[in-house]
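K.L.:
here is a sequence together with a model predicted from it:
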Amino acid sequence: MQVYEAPIRDMLFNINELHEDDGFGELEGFEDFDDDLTAAILEEANKFCRDVLLPINWSGDQEGCRIENGVVRTPKGFQEAYNQFRDGGWTSLVSNPKYGGQGAPHSLAKMVEEMTCSANLSFGLYPGLTTGASIALEGYGSEDLKDFYMPRLVSGEWSGTMCLTEPHCGTDLGMLRTKAEPQDDGSYRVTGNKIFISAGDHDLTENVIHLVLARLPDAPPGVKGISLILVPKYLPNDDGSLGDYNNVKATAIEHKMGLKASATCQMSFDESKGWLVGEKHRGLEAMFLMMNTERVAVGIQGLGVGEIAYQSAVYYAKDRVQGRSLSGVKNPDGPADPIIVHPDVRRMLMTMRAYNEGSRAVSAWVSRALDAEHAAKEPEARQRAADFVALMTPVVKALFTDLGHDSAHLAVQVYGGHGYIQETGVEQFARDARIAQIYEGTNGIQALDLVGRKLPHKMGRNLRAFFHPVSNFIEDNTSDADIGPMVIALQQSFGALQLSTGHIAQKGMKDPEEAGAAATDYLKLLGFVAMGYTFAKAAQVAHRKLKEGTDEESFYKSKIITAQYFFDRLLPPATAAFMAIKAGKKSMMELPAEAF
């Protein structure tokens, strides 16, 4: 059974309590979003996700999308749900007020995004892609393009996509062949084929605005010759009404493992009219602004699936009776005890819980930095926030989606045979979660980005934005009577991370394959150290609240117990990644290709 209720109390804990001393200082521009409004927004988002999106999650997966008379149709209930989503203002939550947005902080908007991904990940992709397209357009588009298209994207009247991948090239965008021919009126004619285009066509909005990577006739080879062109499905008139069809066609819907209610399309552009976004031959700059936004969003997708998988597993573990407790009968009036009494079931549930709470805490930290990057009062704080976001973006994308995938599979295991059949809806989580480890750059690519670009950038400046607060926290709290043992465990893992960083810096400069061989293990280690830092801080806050006196004893005690489980069971294996990193590339790379 698919069960979901947004963990609002934990979300508010992360927004209001955990990161109040993150060092970014007071942020400007969010004064209207006080504690009361923040809580009210989360409550309303929960109602919508629970009551509108969750009921069509499983049915949407079963029905899928289809092409009907040349138009992509979404499953039953999706159009009505989207109308409510748009009318409720959810498409504009984080957008610039200049274009009709509400200007909410990312620290709030990411929590709402998590809810949407938990309740119905397929649905969440439609407005999610529009948000990403809006960010790229706002950052690089001309004033005329922004003034015309941004209000319609922000309102949800129109939707957006990004069109990168072609049949012969995925990550290696330097190989793309789509062409853009300049016209006398300053527009371009785009011709080419794209695949794997999320929300490439659908019936939720009347127009779809594509951001397409293409080559101009005078483009240099490779990635330095790529431009970004805005191509609408229908050419709009000056008043925004729809004009002529623009020869933009979804030629097929991909048959996928999961996310079946999300229309992943093969797209054809046939001399389709478009307009340049940004400068010629510099389209990747604009596209990467969108992609980096999407990479954080994909990490939230992993967290969202992990949360609904956890809640569904807890529901089943409390309801399903099987066997007797090893410590004595717990359900004397029944034929057996609920399976939540068994240690191995507890292991799975606690692992999922810790993954989710740890990911949410790190997400809140990164989201706070996303806000501080533009809204911190001090220039130094803005720069430090930007460095931190750059470092953590590949970690959020890769680690959260790995853990969300693990949680989805643990949920299936908790359900046993009932998890493997479709009727319970749990196997959908495992299928839906899998793609998040692949799109927006596979998790292996994220790890390479971390060690190859983010670590050496400006002599390790990005890393200092992470190392300094963790190091200071350890120094200040090793002798803390409440959390001292946790801090010592954090210190050990942080030491392993420092040694691993030095090893990669030394070996990788001489042999890039050494850095590549260590990349995935290093990303996981850094991510788990970040989680350990947030768990130790959370436990410290919880101990303080309990000493001060609170009517939420259960919440704060649960925080401490979950943190202790993380340090006891989950951090030690991650710390051991240092041994794999130190082993180097030899056994990984020496087997000849023909021997595989």
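P.N.:
The structure has been received and is ready for your questions.
K.L.:
CA only for contacts and neighbour counts going forward, please
P.N.:
Noted.
K.L.:
quick one: classify Leu204 as helix, strand or coil.
P.N.:
Classification of Leu204 using DSSP: H, G, I helix; E, B strand; the rest coil returns coil.
K.L.:
OK, contacts around it?
P.N.:
By Cα atoms under 8 Å, 6 or more residues apart in numbering, the contact list for Leu204 reads 74, 78-79, 82-83.
K.L.:
again, only using 7 Å
P.N.:
Shown in contact with Leu204 (Cα atoms under 7 Å, 6 or more residues apart in numbering): 79, 82.
K.L.:
quick check: it vs Glu440, distance?
P.N.:
23 Å (Cα to Cα, to the nearest Å).
K.L.:
how about Ala542?
P.N.:
Taking Cα to Cα, one finds Ala542 at 36 Å from Glu440.
K.L.:
ditto for Ser187
P.N.:
28 Å.
K.L.:
looking at the two, which one has more neighbours?
P.N.:
Using other Cα atoms under 10 Å, the more surrounded residue of Ser187 and Glu440 is Glu440, with 21 against 16.
K.L.:
correct me, but that one touches Arg295?
P.N.:
Yes. With contact defined as Cα atoms under 7 Å, Glu440 and Arg295 form a contacting pair (6.1 Å).
K.L.:
buried stuff in stretch 314-323?
P.N.:
314-317, 321 (16 or more other Cα atoms under 10 Å).
K.L.:
alongside the first one, take a look at this:
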Amino acid sequence: MPTYKAPVDDHLFLLNDVFHVERYGNLPGFADATPDTLEAILSEGGKLCEEVLAPLNVVGDKEGCKRNPDGSVTTPKGFKDAYKAFCEGGWGGLSAPAEYGGQELPFVVSSAMQEFVTSSNLAFGMYPGLTSGAIAAINVHGSPEQKQTYLPKMISGAWSGTMNLTEPHCGTDLGLLKTKAVPNGDGSYAISGTKIFISAGEHDLSDNIVHLVLARIEGAPMGTKGISLFIVPKFLVNADGSVGGRNKVQCGSIEHKMGIHGNSTCVMNYDGATGFLIGEENKGLNAMFVMMNEARLGVGIQGLGVSEVAYQNAVAYAKERLQGRALTGPKSPDKPADSIMVHPDVRRTLMSIKAFNEAARAFMLWTALHGDVAHRSGDEKLRKSSDDYMGLLTPILKGVLTDKGFDNAVKAQQMFGGHGYIEEHGMSQFVRDARIAMIYEGANGVQAMDLVGRKLPREGGKALMAFMGEVAAFLKERSADEQMKPFVGPLQASLGHLQQASMWLMQNGMKNPENAGAGATDYMHLMGLVVLGYMWAKIARAALDKLKSGANGAAEKMNAKLITGRFFMERLLPATASHLAALSTGAETTMALSAEQF
């Protein structure tokens, strides 16, 4: 049975020592996020994930969800009680608006908790995760009446939420969707159509499920310009806010999936179901993008979360598994063999995962802090700057963290040898569960194209220039610090690679858009490595400062940080050179073959 320990101390180090969260005290909600409060929240949240959610992860994988003859869905054993405990603890409303029952704590706090939930039980975490995205969309685009009707119940967890985009004939290209909305004459609409791959589409955890559905009003323009967004509740809501009669929406089937078996991924059939328009007609994608962007950040956290729990179990196994002797002579002469921790290649594998996880965690929290500034700051200039950063960083966070998260789950599985391939140790589940994060909420190739095609050129590359300028300023500030040289030199070189790649795309992508398309994934991973390298440089600076001040009992941990960061700089960051080389070859050979030649 796999185990999990929430990395509370690492989060606190990042929040308090690396990002100095106290500097954000002027923003709404941050005054309540004192160091003591943060420690209490994350410790309690970690405990819930370790003791309640993690033991159900294997249960959910083995049992899966069951669709009943009446179209209802039964979740795996223990999920209902776990969901009740999750809701009673207020975990679904950590960052939700206080006026509707949330705690309005910083988004960075709920992001940290989301990592714990994902590591302990990814399939379970998708139920409240989808609800959180739906809350965000309704809060931004819903009418006052819609907010009052739905948000308090959704924030409490009494009701849950979903997002309904994909149809059998269209995934990323939403302009092809066929679900239609016909006005009923009373302000509501009749929604008809079929949606597929709907996570948490039907289940027995909440009293009502609030579906956010993209549909085309009759007579609306074709393509994405004619799409509207609707609230379509499973049960209609009475005037007093209570649950009313059943709406005409039903789960047609549950998808048989490679992983995340504990989450009900449904085919949803809408047969004239009553829906209510959110925002303006034909502006549905604007509203849905609020939910999609939050979901993409959440999926990036899933990549990190699975990487972390897989790593923890691989380390535990490596310490116990006796196999062979160290190359420099026996380390445990009293035993028949040494643990595999003595072998350099085992160390290389584990260090690669560890170095990624710790930087990715910083990347995630740093991005979440920008989200807090973008949504809570009273300074319009700061809000705009952080919003620009969010737009730039979101596809990188989603694409890189999930690509590497899956790779790391496979690496962790490899530590077990043949034992990793059988189900007993649970490593197979981590690999299977991690795979979906690379696909949903926009496949990673789409994320790369979004980064190169939309985010980089926006406002003349303003966000990219701001990021590169920030990193350059940091490097200049620390250039004379001898202890920082192992971090400054490699990051300076990789920043140069990013600058060269950006210039190449600017010059050659305009000449031939296929050059940009062929190099998009390499560019995304190149920039991702630079961001992670920047995070390690910031971590190293904080660790050195902490050591200079006495470390307060954390000297061993801080020295481990510095060694792990150096490993990243020496062994992982140099890959920016190969990404630059590949990207710079352009699209010629990529596009040369005819379809018949494949």
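P.N.:
Looks like it arrived, so ask away. In this text, all values refer to a predicted model and were calculated from it rather than measured experimentally.
K.L.:
after superposition, what is the TM-score?
P.N.:
The TM-score (TM-score structural alignment, normalised by the length of structure 1) is 0.98; 596 aligned residues with a Cα RMSD of 1.3 Å.
K.L.:
give me the mean distance between stretch 517-529 of structure 1 and structure 2.
P.N.:
When structure 2 is superposed, stretch 517-529 of structure 1 averages 0.6 Å from its matched positions, counting by mean Cα distance after the TM-score superposition for structure 1.
K.L.:
and Thr402 of structure 2, what's its match in structure 1?
P.N.:
Per TM-score structural alignment, the equivalent position to Thr402 of structure 2 in structure 1 is Thr401.
K.L.:
how about Ala190 of structure 2?
P.N.:
Match for Ala190 of structure 2 (TM-score structural alignment): Arg189.
K.L.:
wasn't its match part of a strand?
P.N.:
Yes. Arg189 of structure 1 forms part of a strand when assessed by three-state DSSP.
K.L.:
which residues touch it?
P.N.:
Listed by Cα under 7 Å, 6+ apart, the contact partners of Arg189 of structure 1 are 180-182, 271-274.
K.L.:
so which of the residues you listed wins on neighbours?
P.N.:
That'd be Ala180 among the contacts of Arg189 of structure 1, by other Cα under 10 Å, with 29 neighbours.
K.L.:
wait, it sits on Tyr188?
P.N.:
Yes. Between Ala180 of structure 1 and Tyr188 a contact is recorded at 5.7 Å, counting by Cα under 7 Å.
K.L.:
kindly provide the distance from the residue nearest to Val342 of structure 2 when sequence neighbours are not counted to Ala295 of structure 2.
P.N.:
Sequence neighbours aside, Ala326 is the residue nearest to Val342 of structure 2 in space, at 5.5 Å (criterion: Cα to Cα, 6 or more residues apart in numbering). Look at Ala326 of structure 2 and Ala295 of structure 2: by Cα to Cα, they are 45 Å apart.
K.L.:
the two: which has the busier surroundings?
P.N.:
Remark: of Ala326 of structure 2 and Ala295, Ala295 carries more neighbours, 23 against 17, as counted by other Cα under 10 Å.
K.L.:
show me the contacts for the more buried one.
P.N.:
Per Cα under 7 Å, 6+ apart, neighbours of Ala295 of structure 2: 133, 441.
K.L.:
list the buried ones in the host helix or strand of it?
P.N.:
Per DSSP states H and E: Ala295 of structure 2 is located in helix 284-320. Of all the residues in helix 284-320 of structure 2, those buried under the rule 16+ other Cα under 10 Å are 284-288, 290-315, 317-318.
K.L.:
for that helix, give me the average deviation versus structure 1.
P.N.:
On superposition with structure 1, the mean distance recorded for helix 284-320 of structure 2 (mean Cα distance after the TM-score superposition for structure 1) is 0.4 Å.
K.L.:
hang on, the earlier thing: check the gap between the match of Ala190 of structure 2 and Val231 of structure 1 for me.
P.N.:
Distance of Arg189 of structure 1 to Val231 of structure 1, given as Cα to Cα: 9 Å.
K.L.:
identify the contacts common to those two.
P.N.:
Shared contacts of Arg189 of structure 1 and Val231, defined by Cα under 7 Å, 6+ apart, are found at 272-274.
K.L.:
closest to Ile15 of structure 1 out of the residues you listed?
P.N.:
Using Cα to Cα, Gly274 comes nearest to Ile15 of structure 1 of those, at 41.1 Å.
K.L.:
so how many other residues sit close to the spatially closest residue to the closest one that is not a sequence neighbour?
P.N.:
In space, Gly274 of structure 1 comes closest to Val231 once its chain neighbours are excluded; the distance is 4.4 Å by Cα to Cα, 6+ apart. By the criterion of other Cα under 10 Å, Val231 of structure 1 has 26 neighbours.
K.L.:
which residues touch Val231 of structure 1?
P.N.:
Contacts of Val231 of structure 1 (Cα under 7 Å, 6+ apart): 209-212, 272-275.
K.L.:
any idea which element it lies in?
P.N.:
Secondary structure assigned from DSSP H and E places Val231 of structure 1 in strand 227-232.
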